[in-house]
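1. Structural data only, the sequence is not supplied:
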């Protein structure tokens, strides 16, 4: 018979057809997985369902899948970040006396020894180095 000569070619064509169908089916399963994850459903569960139930599982997924992807239309709009209000510190800074200008030059003479005294800004006082005391 004439078709007996082509039996190897037909077998190869059927084998190629099955491989193409398998590759397409793997792409469909991957698409179902990604689509289910995107829509907030269990992607691995739906991929297994489609794998075992075949075209019926795909039809079930297309019927029951949510209309919107997860995150669209859910919850209130996101507000821009606002830092928390600054609370006053419970600790007070150390006391600082207000600035006072040094006294007049007339008070620069030590009343004990009569020598000139030096104004010490840190202590806001006059100091006599010869008597070693503050005035």
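-> Arrived safely, thanks for sending. Predicted model only: the values in this text are computed from it and were never measured.

2. Only C-alpha atoms from now on, for both contacts and neighbour counts.
-> Noted.

3. can you pull out the strands in this protein?
-> For the chain, the strands defined by DSSP state E occupy 118-120, 125-128, 133-134.

4. this is the comparison structure:
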């Protein structure tokens, strides 16, 4: 039981690390930036400071692509 309690912070830290990488990947992909590069930057180079840097410096979401069917009269 002591081993489980002692390893819990390590397991939670690893889960947070993986989750932040997945989140950064998906967020970068939605914003039109290279997702693998951003995820690696967040996870490897400066975690957890990399998350804060990405949140501060990330670009605005790109607008959805123009679809002419949205403006045609039916």
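-> Nice, thanks for sending it over. These figures come from a predicted structure and were not determined experimentally.

5. Quick one: closest of the strands of the first structure to residue 20 of the first structure.
-> strand 118-120 (97.3 Å; CA to CA).

6. Which stretch of the second structure lines up against that closest one?
-> Against the second structure, there is no aligned range for strand 118-120 of the first structure (TM-score structural alignment).

7. Could you pull up the contacting residues of the residue most central in space within the second structure?
-> With distances taken as CA atoms, centre = their mean, the residue of the second structure nearest its centroid is residue 24 (1.3 Å). By CA atoms under 8 Å, 6 or more residues apart in numbering, the residues touching residue 24 of the second structure are 35, 38, 39, 42, 51, 54.

8. For the aligned partner of it in the first structure, give its distance to residue 79 of the first structure.
-> Here residue 24 of the second structure is matched to residue 32 in the first structure, going by TM-score structural alignment. Separation of residue 32 of the first structure from residue 79 of the first structure (CA to CA, to the nearest Å) stands at 33 Å.

9. Check whether residue 28 of the second structure really touches residue 38, as I assumed.
-> Yes: counting by CA atoms under 8 Å, residue 28 of the second structure touches residue 38, with 6.6 Å between them.

10. returning to what we had before: save the contacts of residue 24 of the second structure as CSV, and put in distance to residue 17 of the second structure and neighbour count too.
-> Shown next, in CSV, are these (distance: CA to CA, whole Å; neighbours: other CA atoms under 10 Å):
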residue, distance to residue 17 of the second structure, neighbour count
35, 16, 20
38, 14, 22
39, 11, 24
42, 9, 25
51, 10, 21
54, 14, 17
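
11. Could you work out the most separated pair of these?
-> Farthest apart among those by CA to CA are 35 and 51. That separation is 13.5 Å.

12. Just the endpoints, please. Distance across stretch 43-63 of the first structure?
-> Taking CA to CA, the first and last residues of stretch 43-63 of the first structure lie 15 Å apart.

13. how about it: buried residues?
-> Residues of stretch 43-63 of the first structure classed as buried by neighbour count (16 or more other CA atoms under 10 Å): 43, 44, 46, 47, 49, 50, 51, 57, 58, 61.
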